[in-house]
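Participant: Sequence and computational prediction follow.
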Amino acid sequence: MTESTLEISDFGKQAYGLSSASAEAMVNYGKALLVIAGADGEVSDAEFDWLVDHQRRFGATEEVIAAYRDFDHQSADLGEILAGISTDVASWQAAPHLVYHAIQMCSADGGYADAERGKVVEAARRMGVADDTTLALHALIRMEKAVYDLRAALFHVDTL
């Protein structure tokens, strides 16, 4: 992967306030998510699909996505990967976003294994995210799911 700057999609700009990111940072962000989601021994198809969909909406190129497909999450060093995530926006911090996305990705297959939860907490602590913030991010994910389910019920959307 060559070091290049990727333009962030409108989704990424609106949701995260970023205008660009290095390809290396985007690859490492996804790799960190793969290591966390794979803490239970595997990255399920649903989890991987969540990652690909999210990163494409963010502006990831096919080269970035290919790096995820070829990545061995079981032998990776999470600390080394986390060190490779940076942006040119001083006000944006990768850590809470990564924790938030890790919880979403780990839950994409309908489960959230204890090993995945433990890896989320480990990653959060390595990145300096306070335990109460990690707890709040877990609560936010549950609240967003409840709102989604309420909307689906009100509009008779069959989500099963």
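Facilitator: Great, that's in hand.

Participant: C-alpha only now, for contacts and for neighbours.
Facilitator: OK.

Participant: any chance you could map the strands in the chain?
Facilitator: 5-7, 20-22 (DSSP state E).

Participant: need the contact list for the closest residue to Ala76 other than its chain neighbours.
Facilitator: Nearest residue to Ala76 in three dimensions, chain neighbours excluded: Val35, at 7.1 Å (Cα to Cα, 6 or more residues apart in numbering). With contact taken as Cα atoms under 8 Å, 6 or more residues apart in numbering, Val35 is in contact with His73, Gln74, Ala76, Leu78.

Participant: Asp40 is in contact with the first one, correct?
Facilitator: No - taking Cα atoms under 8 Å as the contact criterion, His73 and Asp40 are not neighbours in contact, 11.2 Å apart.

Participant: longest helix in this structure, by residue count?
Facilitator: Scanning the chain for the longest helix, with DSSP state H as the assignment, gives helix 131-154.

Participant: Which strands or helices does that one pack on?
Facilitator: helix 94-107, helix 114-126 (3 or more Cα pairs under 8 Å, 6 or more residues apart in numbering; DSSP states H and E).

Participant: what about versus this one:
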Amino acid sequence: MTTNIQDKENTLGILWLFKERYGFKQLPSDLAYEAYLKALMICANGDGTLADEERDWIIGYGCAYDCNPAIIEQLKVYKADEDIETVISGDFAASDSRYFLIYDAIQACCADGEYSEKERAVVLKGAKKLGISEDEFQKIEEIYLETVQLHKKRLAVLFPNGAPL
């Protein structure tokens, strides 16, 4: 079976992205993508409202990381009402990507400009299920907040007259 050059280049790009961000040497399975993205939605829905901005952020994130389009279609209508512990059981608890899951969950929750106590409680519940202590959880939150500030600072320095588009 031959590989389309565009598909090969796309795979190389996605592999580069996963290695750069997560240190992965291979792409996750569809099951891992689905569980990860569903977990993000469940956390963002922790306050009882999955805002359009939150859903859009999570779907955009999945698309950026070349998630299977069939999973993306499911996520467009996913109610995000499953128990976080059920969705993240299995491989996540044994993997270092569990820390990224919590970081990304915080980021997804903040996509609408708010990070409610109810959302935080669901993310913390997931963290505990993954064997992440409350102290480690707070450090992840701090890193996220520092990253937001650094992002703003970087944009201000690199685009002193505002973003070009």
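Facilitator: Okay, I see it. Quantities reported herein were computed from a predicted structural model and do not represent experimental measurements.

Participant: Which one, of the helices and strands packed on helix 131-154 of the first structure, ends up nearest to His156 of the first structure?
Facilitator: helix 94-107 (23.3 Å; Cα to Cα).

Participant: Which residue numbers in the second structure does that closest one align to?
Facilitator: Taken onto the second structure by TM-score structural alignment, helix 94-107 of the first structure occupies residues 97-110 there.

Participant: contact partners of the matching stretch?
Facilitator: Contact with stretch 97-110 of the second structure is made by 22, 36, 39-41, 43-45, 54, 57-58, 92, 115, 119-120, 123, 126-127, 130, 132, 137, 140-141, 144, as judged by Cα under 8 Å, 6+ apart.

Participant: 7 Å - rerun?
Facilitator: 36, 40, 43-44, 54, 57-58, 92, 115, 119, 123, 127, 130, 140, 144 (Cα atoms under 7 Å, 6 or more residues apart in numbering).

Participant: cool, stretch 57-71 of the second structure as well?
Facilitator: By Cα under 7 Å, 6+ apart, the list of residues contacting stretch 57-71 of the second structure reads Ile14, Asp30, Tyr33, Glu34, Leu37, Ile72, Ala108, Ala111.

Participant: burial measure for Leu154 of the first structure, as a count.
Facilitator: 9 (other Cα atoms under 10 Å).

Participant: okay, the strands of the first structure in a markdown table with mean neighbour count and distance to Gln93 of the first structure next?
Facilitator: Formatted as a markdown table, the strands of the first structure follow (neighbours: other Cα atoms under 10 Å; distance: least, Cα to Cα, whole Å):
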| stretch | mean neighbour count | distance to Gln93 of the first structure |
| --- | --- | --- |
| strand 5-7 | 16 | 18 |
| strand 20-22 | 19 | 13 |
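
Participant: Of all those, which one comes closest to Phe155 of the first structure?
Facilitator: strand 5-7 (35.7 Å).

Participant: Who are the packing partners of the closest one?
Facilitator: strand 20-22 (3 or more Cα pairs under 7 Å, 6 or more residues apart in numbering; DSSP states H and E).

Participant: Mean deviation, the strand it packs on versus the second structure?
Facilitator: Taken against the second structure, strand 20-22 of the first structure registers an average deviation of 1.4 Å after superposition, with mean Cα distance after the TM-score superposition for the first structure.

Participant: State the span of the second structure onto which that strand is aligned.
Facilitator: Taking TM-score structural alignment, strand 20-22 of the first structure hits residues 27-29 over in the second structure.

Participant: And Glu134 of the second structure, what's its match in the first structure?
Facilitator: So, by TM-score structural alignment, Glu134 of the second structure is matched to Asp131.

Participant: what's the burial count for whatever residue of the first structure lines up with Asp83 of the second structure?
Facilitator: Here Asp83 of the second structure is matched to Asp77 in the first structure, going by TM-score structural alignment. Neighbourhood size, Asp77 of the first structure [other Cα under 10 Å]: 11.

Participant: follow-up on the earlier one: identify the residue of the second structure aligned to the residue nearest to Ala76 of the first structure.
Facilitator: Under TM-score structural alignment, Val35 of the first structure pairs with Ile42 in the second structure.

Participant: With Asp45 of the first structure instead?
Facilitator: Using TM-score structural alignment, Asp45 of the first structure lines up with Asp52 in the second structure.

Participant: before we move on, what about Ile141 of the first structure?
Facilitator: That one, Ile141 of the first structure, aligns with Tyr144 by TM-score structural alignment.
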